[in-house]
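# Structural data only, the sequence is not supplied:
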């Protein structure tokens, strides 16, 4: 069949936009979706009323305030919300930066939603879950091979929780060795994820931040200045969020080790590294992978995600419990670790994501994993060269040496047109694209961070570049068009930014909203 080419690659997009209330506002007293049958008398005679057995302090004093709504209105409500949402299954999603919204094979969803998975309960006897324990143990073995670490825990529910667990291990390790009070500093870098500093700070550490040299690498001379007998650990991403890979990282870990510190590695995003480099050879004592980034499981906003935490043998006694072990005949849960930091999440992690990551690795094999890294780097460098052709765009620091992502800058475009990266972000939504700036503070002026991963074709990348080029040209010819965006999307401009900074204006739950509404009414 002859392929018909579009005249241009900028997509004519208009997102469905519903003035959809939240579900509590759709409540209509007495309306029902399902009316459950009454409990049979025989059941009541056998087990009681189901409430009296509960301690008084655990019983509700009033019924939960749930919306009453019919089935068809529930369906309509959630379908409308889904039409107002973009994602990797709908659009070219290379603008998510370090969150890596790449393609997740749909077949893996069939595995994860199988009744064999959904009916699992974490309190089941080990004998009844040998299959899931085998999958977990095998994923542990794969992660060991990929990273060079000696043991993995899948308990952390996100990358940030894995970083918190690693900071906790650093604390416990030095406490056990009698140096906990002396070693009170953690060293990190400005272009590493903010969670590295924040989780260490929660553990009570003073944070020392390394800034980049003129090429964008962490400054090794500054590291030599700040490392001391007070150094508890060093935590870094490599490549950092600029996409620049520090090939001298082993020199950094040696400096910290010589001072008695622990080195731990943020490998949340390892798309450009699989089968090429490992944490062990770089000198790290610990690392973690986000299964919801590199290993193609759902992100779920740090909810049912997974931060796979690996350690060298000397740190195994400090891992969260339980670990899955195999004696050659049977899989079992080991809760007996001498210096375990304890649980960082309930039970054993998220088995559905463990299964998805296991299936993804098995589907690719060793050669396929390396292909993932090579294609991700190829895609990123093609995108890098195309972006730098756009008027007003640049990529600070060393030229050409980028791995799986790049933090670009619209600094020139902003100076010449007044259009900011936030303006362009909203305008990109008019073409069906997601676009990410960077973590705050904006060390790179007017930043935007793109990461194509291995999932996208040249045609996908060209479409994304065409949209950026179109908007950049708009910025020079009609800047108000960009500044007033969006026009075709459900997102909107935030006029009063105090909403982000003032907790008095936040309503995380419906009950909180009602309380604040009532409080305002009383004041009036």
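Thanks, I have the structure now. Computed from a predicted structure; not experimentally measured.
# switch to C-alpha atoms for all contacts and neighbour counts from now on
Will do.
# For residue 375, which non-adjacent residue is closest in space?
Once flanking residues are discounted, residue 375 sits nearest to residue 454: 5.1 Å by CA to CA, 6 or more residues apart in numbering.
# Distance of residue 49 relative to residue 37?
15 Å (CA to CA, to the nearest Å).
# Give me the more crowded residue out of the two.
residue 49 (12 against 6; other CA atoms under 10 Å).
# before we move on, what SS does that one have?
coil (DSSP: H, G, I helix; E, B strand; the rest coil).
# so how many other residues sit close to the residue nearest to residue 375?
21.
# so who does it touch?
The contact partners of residue 454, by CA atoms under 8 Å, 6 or more residues apart in numbering, come to 102, 271, 372, 373, 375, 376, 377, 379.
# Make sure residue 254 is actually in contact with residue 285.
No - counting by CA atoms under 8 Å, residue 254 stays clear of residue 285, with 11.2 Å between them.
# Please say which of these two ends up with more neighbours.
Each of residue 254 and residue 285 has its neighbours counted (other CA under 10 Å); residue 285 has more, 24 against 16.
# One more to weigh against that first structure:
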């Protein structure tokens, strides 16, 4: 067997090899049978790979080199804001006073951490235009769920909990919006977009009523378009007795320009792992703080950070609170990174973030519009959506375009979302990319569009340069093989 370190650890394992050398233990051995019930004891040793330290290091270094991330290439994943994470944030999060504390230690010995979180909450209040912030939720979807529990607590306090059972969600919304509403116990009502990709005001008016608990919306929306009727939309929902929820996934477009509070929203969540440059992907951890207007403060998660003179403390005497939604007080290390980012950028820097993000998106949109269908004519904010319908007529689907981009060294944009755009390509360049990168990406998509006309097989057969070609995605999803099984020699 040629050792290329593309093999599984099990395949290069040899009995007796060790990646460690430990001294003899001075602790008296204990028979497991004396401390564990019999049904938990193995009848034979676990079949674990046996390798040297060097083999282990080469294996995992090789896997790491195959990973694609924002530090290895352009990552224009629409709706995800895959911006560069400055390393100063990592350095600060690793300060011993932050990295070596424990959530159960006395609060008097964690005053610096509590002060940081209190100041982060104040900064996020300014960013959102809200009156109170909780850092507890671990991600955007959990923030949505917590916000909807606040909706429910508010309506119950007003004696309308049984009556207001419906959450309105636009047909272009993130999939987590209707999912979070269902998990929170609500019925979902879809609001159709109008011809320009925004919330249909007439459709909204027809949908609201005494059973409306609220509307979930992001602005700009998932098409990258600003909801120009947002003030009227807020008035319609409020007049019906409902509340407005702001999905903060697209907040990278409005920093320093507008706030959800000014737009009329009552509850908001932010994705610190998007807008505020903390790492995300690979399962987390994330952070999805929620903010509320003053009349909803009593229902916020508990415990809360309060300042008493120069002393910071956690309080849990909040009888109307929805309770704890995350162990301890959220993902502290992520919050430290976001705090570092905000303090580094300052107000002017955060405003420039949005200005550059919007500029980059509109630049790419202008370069690509002659080669791909553009479903909506107005300028976009931080992201935009193209359609591959023109290429579909030539036998090339959006998925083919995404696969072909891999040959150019680019990660694919989000594809087939939002669902209201056929053959959608959702592109978000973020503010951290250089013009040369944007141009190289645009050039690649333009070449793919030309190949779709002259040599479609080149596109439909992509990728051509990767070790793994096209997979049977249906079989992989329905019959995944997730356990290594050693091949047996039956000869």
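Structure received. As the structure is a prediction and not an experimental result, all values here were calculated from the model.
# in the stretch 351-491 of structure 2, which spans are helices?
For the stretch 351-491 of structure 2, the helices defined by DSSP state H, counting those that start in this stretch cover 389-392, 398-407, 435-454, 456-460, 473-478.
# In JSON lines: those helices, plus distance to residue 116 of structure 2.
Formatted as JSON lines, the helices of the stretch 351-491 of structure 2 follow (distance: least, CA to CA, whole Å):
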{"stretch": "helix 389-392", "distance to residue 116 of structure 2": "50"}
{"stretch": "helix 398-407", "distance to residue 116 of structure 2": "41"}
{"stretch": "helix 435-454", "distance to residue 116 of structure 2": "35"}
{"stretch": "helix 456-460", "distance to residue 116 of structure 2": "51"}
{"stretch": "helix 473-478", "distance to residue 116 of structure 2": "43"}
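# mind checking what residue 354 of structure 1 lines up with in structure 2?
In structure 2, the residue paired with residue 354 of structure 1 according to TM-score structural alignment is residue 335.
# Please pull up the equivalent of residue 183 of structure 1 in structure 2.
By TM-score structural alignment, residue 183 of structure 1 lines up with residue 164.
# Surely that match is in a helix?
No - counting by three-state DSSP, residue 164 of structure 2 is not found in a helix; it is coil.
# Remind me which helix or strand residue 309 of structure 1 belongs to.
strand 307-311 (DSSP states H and E).
# so how far does that strand sit from its counterpart in structure 2?
Strand 307-311 of structure 1 differs from its equivalent in structure 2 by a mean of 1.1 Å after superposition (mean CA distance after the TM-score superposition for structure 1).
# Buried by neighbour count: which residues of the next helix-or-strand element following that strand qualify?
Next in sequence after strand 307-311 of structure 1, counting helices and strands by DSSP H and E, comes strand 323-326. Neighbour-count burial for strand 323-326 of structure 1, counted by 16 or more other CA atoms under 10 Å, picks out 323, 324, 325.
# what about the strands in structure 2?
With strands called from DSSP state E, structure 2 shows them at 132-134, 166-170, 187-191, 212-217, 243-248, 267-270, 290-292, 304-308, 311-315, 384-387, 414-415, 424-427.
# So for residue 95 of structure 2, which of these sits nearest?
Taking CA to CA, strand 311-315 is the member of these nearest to residue 95 of structure 2, at 20.1 Å.
# so the closest one aligns onto which residues of structure 1?
Using TM-score structural alignment, strand 311-315 of structure 2 pairs with 330-334 in structure 1.
# most centrally placed residue in structure 2?
In structure 2, the centroid-proximal residue (CA atoms, centre = their mean) is residue 80; its distance is 5.7 Å.
# check contacts around the aligned residue in structure 1 for that residue.
With TM-score structural alignment as the criterion, residue 80 of structure 2 lines up with residue 99 in structure 1. The contact partners of residue 99 of structure 1, taken as CA under 8 Å, 6+ apart, are 269, 293, 299.
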